[in-house]
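Student: Got a sequence here, can you build the structure:
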Amino acid sequence: MTDPEAQRLTRLIARDFRNHADLDLALERRFVALVGENGAGKTNLLEAISLFSPGRGLRRADLLTMARAGGPGGFAVSATLARDGDEHRLGTGVEPPGYDGRAARVCRVDGGGVPSPIAFAEFLRVVWLTPDLDGLFRGPAGDRRRFLDRLVLAVDAAHGARVSAMERALRSRNRLLEERPNDGQWLDAVEREVAELGVAVALARRETVERLDRLIAETRDDAQPFPWASVRLEGDLDDLVAVWPAVEAEDRFRLALRQGRPRDRAAGRTLVGPQSTDLVVRHGPKDVPAATASTGEQKALLIGLVLAHARLVQAMSGIAPLILLDEVAAHLDPRRRAGLFDALEALPGQVWMTGADPALFAELEGRADMVRIADGRVVPSEA
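Tutor: Here you go, the predicted structure:
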């Protein structure tokens, strides 16, 4: 198991990434505070780091949109990771598009090419919290499902590939129902694939959520400024995998798909399966649905949930994750802000935070690398 205290990024380079033409940032401490005006490029650096995890990063953006306007059309991000007394160089980026308009993503570890960002999971795990998640508990189930899959992906790097394969299989089934509804042989085949992938996705989600809920229950502290949450899954397939072994769950799911063909064809989509799962969150101390809590309570609950997830990632993977917090401190009162810093101090991973006002991080003076960003550049603090 990696010594979590010995793992951190010591250098971050971003070339032609968003508004950063050629940024080279050296780091010394476990806390990193990026300060600067809105639009300076602070969140862009968090996004660059998030690319060292499976998926499309914290903005879920298309890769080509990350290339700097006016640049050559591609971008490169590299990081030096200090780990257990050794250093590893991680790199990712996109080559400028070819004649067909396509761009190829490149991933490297210690100078050698690797097939995909999944390879980074051997060295690095990343969790994050951004303002986009503020409405998570009141928003549509699809938002919570994406958040759920990000929770799973941080502990199971192959989860994203399973979800993508499941979504492709569902699209194939929907197309068959629309164009060839009487082709039972092909529908049987694609539903078998949907059932296998769907149960695999549901089981991975269930394991992560159950472990997270158990960890929260075992470590909860009502005196903390961030209330503890209870979490569970709600959905027809989630009920199946909670009761039946995987093979039996696949058979029952496949039967439900077969019986639901007329209904799904009329609806134009598959109505049962992991694509309808919801993550149900309750405010633990008050024992009420998270969606009914006040805005401030929801923010605090979400922070507590992300911090608990970081502890789970370390427990399950043996790697203390990098924690990326975008504009979190600005929305907290002084008591909760101090509580956040204390909670982060107790976690083993490196923490990156952004904020417009350097005063937000005054309590971290001497413990954090304070980095001022302006117009995509690092500028001296006194400038």
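Student: can we go C-alpha only for contacts and neighbour counts from here?
Tutor: OK.
Student: So in this structure, which helix runs the longest?
Tutor: helix 184-219 (DSSP state H).
Student: and the angle for the following helix or strand past it with helix 184-219?
Tutor: Following helix 184-219 in sequence order, the next helix or strand is strand 229-234 (DSSP states H and E). Here the directions of strand 229-234 and helix 184-219 differ by 160 degrees (axes from the mean of the first three to the mean of the last three CA atoms, to 10 degrees).
Student: Sort out which residues of strand 229-234 are buried, please.
Tutor: Using 16 or more other CA atoms under 10 Å as the test for burial, strand 229-234 gives 229-233.
Student: Which one of these is nearest to residue 325?
Tutor: residue 229 (19.2 Å; CA to CA).
Student: Here is the second sequence; please produce its structure so I can put it next to the first one:
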Amino acid sequence: MPADICLSSLKLTDFRNYRQAGLQLDGRHVVLTGNNGAGKTNLLEAVSLLSPGRGLRRATYAQIGRQGAEAGFSVFATLDGMAGAVSIGTGTDGAEGSARKLRINGAPAASTEDLLEHLRVIWLTPAMDGLFTGQAAERRRFLDRMVLAIDPTHGRRVTDFEKAMRSRNRLLSEGRFDPAWLSGLEHQMASLGIAMAVARRELLSLLTALVSEVDTPFPAPRTSLTGFFADDIQAPAIDLEDRYSVMLEEGRRRDAAAGRTLDGPHRSDLIVYHAQKEIEAALGSTGEQKALLLGLVLAHARLTRRISGHPPIMLFDEVAAHLDSNRRAALFTMIDEIGGQAFMTGTDRALFAAIGDNGQFFQVNDGGVVAD
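Tutor: Here you go, the predicted structure:
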């Protein structure tokens, strides 16, 4: 059964190990099988570039272009999107340091955030397995991508905050304690930083409410934020902005000595708990962590549909191999219920037998994709 929001074609040129590749899709879920290293994840990465940012690997554009190619790379897709049928093309021209270009229906787009008017893309990859035990920066990035799927303005908010913070750090490192200049930057950081914190908190509150409504075979995640006004973020935003501005002003000498800004939303951390066991996810077994992360991503997909009115495109890289047959079948059923088109990879087609006629299967070999 075709998904509500779905790609109808995908074409790659000089992308990773693909000189040329094309898929004609009929709206069903897409299952990509093949040996390790064949290029399955590369196809998911191409789809992930239909969203703002650098995709699911966060690779540089030089890394994405096929080795030996001189003209950059391109990804072209047609889809039934949130605003109707649309064609999207993105890529680079191969020049060193060149930015990613984007065309929507053949016209240049002002920003990659324009993609959010047509689709939302979420993903789960093996590289995310260490999310709960890794660095806080990775969890913040994961959290901000979740917020972006339901609040398209959040990406610009984060970018502008980081830009203002870098300018402040540079002034402090150079010993330029100009009150007017620093105050202007700090007021901008306060406005953006509190808005970021409130948006993150709102996202987690909505997720918590949704998780309590849905019964799934996966562990229920419970989330919280630590650091940066974590205990009083419910106070009026204008009061928090004033407090943060004062905090930044009083911390100038300290931050100058540290070489960085020590207070702000860039120091928050996302903490996830196994709700049934009441333990922090980082303390659970590897299997529990994988199941918790999958439950969190699925809950976020449901929330994205509820808030935006449309299901996301979902990318699951090698997810089925770690699930028993009952949980695999449950996963596929939940994906169907969410309603978005899912792209899934694996080395063994048999792992996806429960998808049945709801899936369109492709065999991936090095540099080539054929219908299976």
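Student: quick one: TM-score?
Tutor: After superposition, the two chains reach a TM-score (TM-score structural alignment, normalised by the length of structure 2) of 0.95; 371 aligned residues with a CA RMSD of 1.8 Å.
Student: picking that back up, quick one: list the elements packing against the longest helix of structure 1.
Tutor: helix 141-153, helix 159-179, strand 229-234, helix 236-243, helix 246-259, helix 295-317 (3 or more CA pairs under 8 Å, 6 or more residues apart in numbering; DSSP states H and E).
Student: Minimum distance to residue 374 of structure 1: which of those has it?
Tutor: Comparing those by CA to CA, helix 295-317 comes nearest, at 27.5 Å.
Student: The closest one: average distance to aligned residues in structure 2?
Tutor: Comparison of helix 295-317 of structure 1 with structure 2 after fitting gives an average deviation of 0.6 Å (mean CA distance after the TM-score superposition for structure 1).
Student: got the contact list for that helix?
Tutor: 125, 127-129, 134, 137, 151, 154-155, 211-212, 215-216, 225-229, 283, 290-291, 319-321, 323, 343-344, 347 (CA atoms under 8 Å, 6 or more residues apart in numbering).
Student: Look up the closest residue to residue 171 of structure 2, ignoring the ones flanking it.
Tutor: Closest residue to residue 171 of structure 2 apart from its sequence neighbours, by CA to CA, 6 or more residues apart in numbering: residue 177 at 6.9 Å.
Student: Same check on residue 37 of structure 2?
Tutor: In space, and not counting its chain neighbours, residue 37 of structure 2 is closest to residue 366: 7.6 Å by CA to CA, 6+ apart.
Student: Ok, residue 241 of structure 2 next?
Tutor: residue 190 (5.0 Å).
Student: Tell me the counterpart of residue 147 of structure 2 in structure 1.
Tutor: If you follow residue 147 of structure 2 across to structure 1 using TM-score structural alignment, you land on residue 152.
Student: Now do its match: how many residues are near it, please.
Tutor: Residue 152 of structure 1 has 23 neighbours, counted by other CA atoms under 10 Å.
Student: Quick test: name the residue nearest the centre of structure 2.
Tutor: residue 145 (4.1 Å; CA atoms, centre = their mean).
Student: sorry, back to before: now the buried residues of strand 229-234 of structure 1 in CSV, with distance to residue 251 of structure 1?
Tutor: Listed next are the buried residues of strand 229-234 of structure 1 as CSV, based on distance: CA to CA, whole Å:
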residue, distance to residue 251 of structure 1
229, 34
230, 31
231, 27
232, 24
233, 21
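Student: For residue 35 of structure 1, see how far away the counterpart of residue 324 of structure 2 in structure 1 is.
Tutor: Mapped onto structure 1 by TM-score structural alignment, residue 324 of structure 2 lines up with residue 333. Counting by CA to CA, to the nearest Å, the separation of residue 333 of structure 1 from residue 35 of structure 1 is 19 Å.
Student: The two: who's more crowded?
Tutor: residue 35 (26 against 11).
Student: unless I'm mixing things up, that one is touching residue 373, no?
Tutor: Yes: counting by CA atoms under 8 Å, residue 35 of structure 1 does reach residue 373; the two are 6.1 Å apart.
Student: who touches both of these two?
Tutor: Common neighbours of residue 35 of structure 1 and residue 373 (CA under 8 Å, 6+ apart) are residue 42.
Student: burial measure for the corresponding residue of structure 2 for residue 13 of structure 1, as a count.
Tutor: Correspondence of residue 13 of structure 1 to structure 2, assessed by TM-score structural alignment: residue 11. A total of 18 residues lie near residue 11 of structure 2 under the criterion other CA under 10 Å.
Student: returning to what we had before: distance to residue 76 of structure 1 added to the helices and strands packed on helix 184-219 of structure 1, as CSV?
Tutor: Compiled in CSV, these are given as follows (distance: least, CA to CA, whole Å):
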stretch, distance to residue 76 of structure 1
helix 141-153, 23
helix 159-179, 23
strand 229-234, 38
helix 236-243, 40
helix 246-259, 42
helix 295-317, 27
